[in-house]
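Engineer: build me a structure from this.
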Amino acid sequence: MVEIKTDQSIDEMRAAGRVVAQALAAVRDAARVGVSLLELDRVARGVLAEAGAASPFLGYRPHFAPVPFPGVICASVNDAIVHGIPDDRRLRDGDLVSIDCGARLGGWVGDAAVSFTVGRPRPADLRLIGTAEAALAAGVAAAVPGNRIGDIAHAVGSVCRDAGYGIPEDFGGHGIGRSMHEDPGVPNEGRPGRGMKLRPGMVLAIEPMVMAGGRDDYRCDGDGWTLRTVDGSRAAHAEHTVAITADGPSILTTL
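Structural biologist: Predicted structure coming up:
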């Protein structure tokens, strides 16, 4: 079932989204060579606490997970695609880092992700990140009333495929509201004109994930959470929470 949000509800979701944006900005600012992923998680916890927000990630346990998620951010480095558990690993020069973060405030949830490099960037990593961001922008642009979920999926997937990158099978965006994951699912590849019609008041998390090696398969670490490329190639992830309005798409996870 898809919940259609009121204008007031979207405003409240925007407040939660702003906290997410603040946390991501603080984590990115703190991410330097020698800093551990646990330290980055503590930075995000501080931002959430100061805002009076809770984490929808902490303690989350979907059906596939052997244990509840232990952090407030997903910290995925280099060949990790998504769901990386923040640990005592310290960032090295040239690392590609993807941070996913959520916040629950006033009963509403925001969710967003950003990828960046630490230290001296590799040109190939900058292209990969740029493609994830361009795919996100294309997906957001397609999130207008009258379009369908397939139009978003096609917009995202076309950017990724045209760049020669892989898209992890079975993972994509989702509806969001009072819960982090709601209907409908938002694939990162699909046929235009297919799927649920978009209506004002729908709120979606659109989140392209791209893999430099061009393959679509992946493997899961022994922790039961971290997804990695099978060929060791690097990955990038970008995400925003987006409200569909009569005036066009409105990104809720910005400062």
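Engineer: use CA for all of it now, contacts and neighbours both
Structural biologist: Will do.
Engineer: show me where the protein has helices.
Structural biologist: 7-30, 37-51, 123-141, 149-162 (DSSP state H).
Engineer: burial count for the residue nearest to residue 101 when sequence neighbours are not counted?
Structural biologist: With C-alpha to C-alpha, 6 or more residues apart in numbering as the measure, residue 73 is the residue that lies nearest to residue 101, at 4.8 Å, once sequence neighbours are left out. Here the count is done by other C-alpha atoms under 10 Å, and residue 73 has 33 residues near it.
Engineer: so what's residue 73 up against?
Structural biologist: By C-alpha atoms under 8 Å, 6 or more residues apart in numbering, residue 73 lies in contact with 41, 44, 57, 85-86, 99-102.
Engineer: quick one: which of those is most hemmed in?
Structural biologist: residue 102 (31 neighbours).
Engineer: now do that one against residue 94, distance only.
Structural biologist: 26 Å (C-alpha to C-alpha, to the nearest Å).
Engineer: same check on residue 14?
Structural biologist: 33 Å.
Engineer: also this sequence, please, to line up against the first:
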Amino acid sequence: MEDLEKWITAGDIAREALGKALDLVREGVKLLQLAEELEGYIRRMGAQPAFPVNISVNEIAAHYSPSVDDEAVIPPGAVVKVDVGVHVDGYIADTALTIALSSRHAALVDAARHALREALSTLKAGIRLGEIGSAVERAVRARGFKPISNLSGHSMSRYVLHSGKSVPNVRTSTEERVRVGEVYAIEPFVTEGAGYVVEADYGTIYRVLSVRSTGVRELDSLLRELWRRYRGLPFSERWVYREMGEEGLKGLKRLVKVRRVYLYPVLVEAGRGAVAQFEDTVVITRRGVLNTTRVLDLCRR
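Structural biologist: Predicted coordinates for the structure are as follows:
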């Protein structure tokens, strides 16, 4: 398979970054400090973040990454999801784990971990993607919780985080199948709430949608620079501010308005129930399924 070693290297670095998260996540820690530390580690290892580190707490399910001047801290007894992306020359690893700071949420976290284990044991070339969703849903409901029905895993390709196929977390009738040569992020989301997410009215993560001219010279220049730096991968407003200052942030918001850049809304559990998540990246090879991130190994620490 093309550049398999780069997929593997990205996975190793992502797993190591999550290992650091296990040591750093504590009550009172600033989310900004945690994200900057993990992103810095990825860069020091010779890779790049494939997206900003997501640190989603309690009922926030996904897409929360600290803003430029974020003062939020990890609250007492929190359920903390850390989602890390790494790329090596565009070859991506996407992995996540959940840390419960209270025993009250231990069963929820265990259910998400169990759901990932069941999904991975089901996964093989030729299987229908809907069968993976069925395995996740059975595992989660057997533990007394709900899978989040409108969040899913996804196929990936070089420089493309979501490349077209979805891996459901509930039973579906999709006939799409897993094929040799494909790469997937498998990520069960589990909740004690309503079982689906809604969009908040804010976010800090962006992605270039199109490099088509806006008709405004300075905006086109910014757009080309964002594409040069990040291609089609998500990026943080913090990164833009660090490299381009306040004017870069203003231009970024203008590019969202003219639909050249997409702003990812933070996703919140509809019933405000706590959410847990575990995620691995897998490569489907002729010899079998290669798990590049092996996040469940970290849970044995």
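Engineer: what TM-score do the two superposed chains give?
Structural biologist: TM-score for the superposed pair, counting by TM-score structural alignment, normalised by the length of the first structure: 0.83. Supporting figures: 230 aligned residues with a C-alpha RMSD of 1.8 Å.
Engineer: between the helices of the first structure, which one is nearest to residue 169 of the first structure?
Structural biologist: When the helices of the first structure are compared by C-alpha to C-alpha, helix 149-162 sits nearest residue 169 of the first structure, at 11.7 Å.
Engineer: show the residue spans covered by the strands in the stretch 201-301 of the second structure.
Structural biologist: 205-208, 235-236, 261-264, 267-269, 275-277, 280-285, 288-291 (DSSP state E, counting those that start in this stretch).
Engineer: now for the shortest one, which elements pack on it?
Structural biologist: Right, strand 235-236 of the second structure. Packing partners of strand 235-236 of the second structure (3 or more C-alpha pairs under 8 Å, 6 or more residues apart in numbering; DSSP states H and E): strand 48-57, strand 205-208.
Engineer: turn those strands into CSV, including distance to residue 97 of the second structure.
Structural biologist: Below are these laid out as CSV (distance: least, C-alpha to C-alpha, whole Å):
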stretch, distance to residue 97 of the second structure
strand 48-57, 10
strand 205-208, 20
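Engineer: just the ones you listed: most buried one?
Structural biologist: A comparison of those by mean neighbour count, using mean count of other C-alpha atoms under 10 Å, puts strand 48-57 on top with a mean of 26.
Engineer: that one to helix 31-44, inter-axis angle?
Structural biologist: 160 degrees (axes from the mean of the first three to the mean of the last three C-alpha atoms, to 10 degrees).
Engineer: the residue positioned nearest the centre of the second structure: what's it in contact with?
Structural biologist: In the second structure, the C-alpha nearest the mean C-alpha coordinate belongs to residue 83, at 4.8 Å (C-alpha atoms, centre = their mean). Counting by C-alpha under 8 Å, 6+ apart, residue 83 of the second structure touches 53-55, 94-97.
Engineer: from residue 134 of the second structure, how far off is it?
Structural biologist: Distance from residue 83 of the second structure to residue 134 of the second structure, by C-alpha to C-alpha: 23 Å.
Engineer: give me the number of residues near residue 121 of the first structure?
Structural biologist: By other C-alpha under 10 Å, 14 other residues sit near residue 121 of the first structure.
Engineer: wouldn't it be in contact with residue 94 here?
Structural biologist: Yes: counting by C-alpha atoms under 8 Å, residue 94 is a contact partner of residue 121 of the first structure at 5.2 Å.
Engineer: quick one: the counterpart of residue 104 of the first structure in the second structure and residue 15 of the second structure, what's the gap?
Structural biologist: Here residue 104 of the first structure is matched to residue 87 in the second structure, going by TM-score structural alignment. Distance, residue 87 of the second structure to residue 15 of the second structure, by C-alpha to C-alpha: 12 Å.
Engineer: how about residue 220 of the second structure?
Structural biologist: Where residue 15 of the second structure is concerned, residue 220 of the second structure sits at a distance of 37 Å (C-alpha to C-alpha).
Engineer: neighbour-wise, which of the two wins?
Structural biologist: A direct count of neighbours by other C-alpha under 10 Å for residue 220 of the second structure and residue 15 places residue 15 higher, at 28 against 18.
Engineer: so who does the aligned residue in the first structure for that one touch?
Structural biologist: Structural correspondence for residue 15 of the second structure with respect to the first structure (TM-score structural alignment): residue 21. By C-alpha under 8 Å, 6+ apart, the contact set of residue 21 of the first structure is 112, 253-255.
Engineer: want to throw the residues you listed into CSV with neighbour count and distance to residue 201 of the first structure?
Structural biologist: Shown next, in CSV, are the contacts of residue 21 of the first structure (neighbours: other C-alpha atoms under 10 Å; distance: C-alpha to C-alpha, whole Å):
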residue, neighbour count, distance to residue 201 of the first structure
112, 26, 19
253, 26, 16
254, 18, 18
255, 12, 21
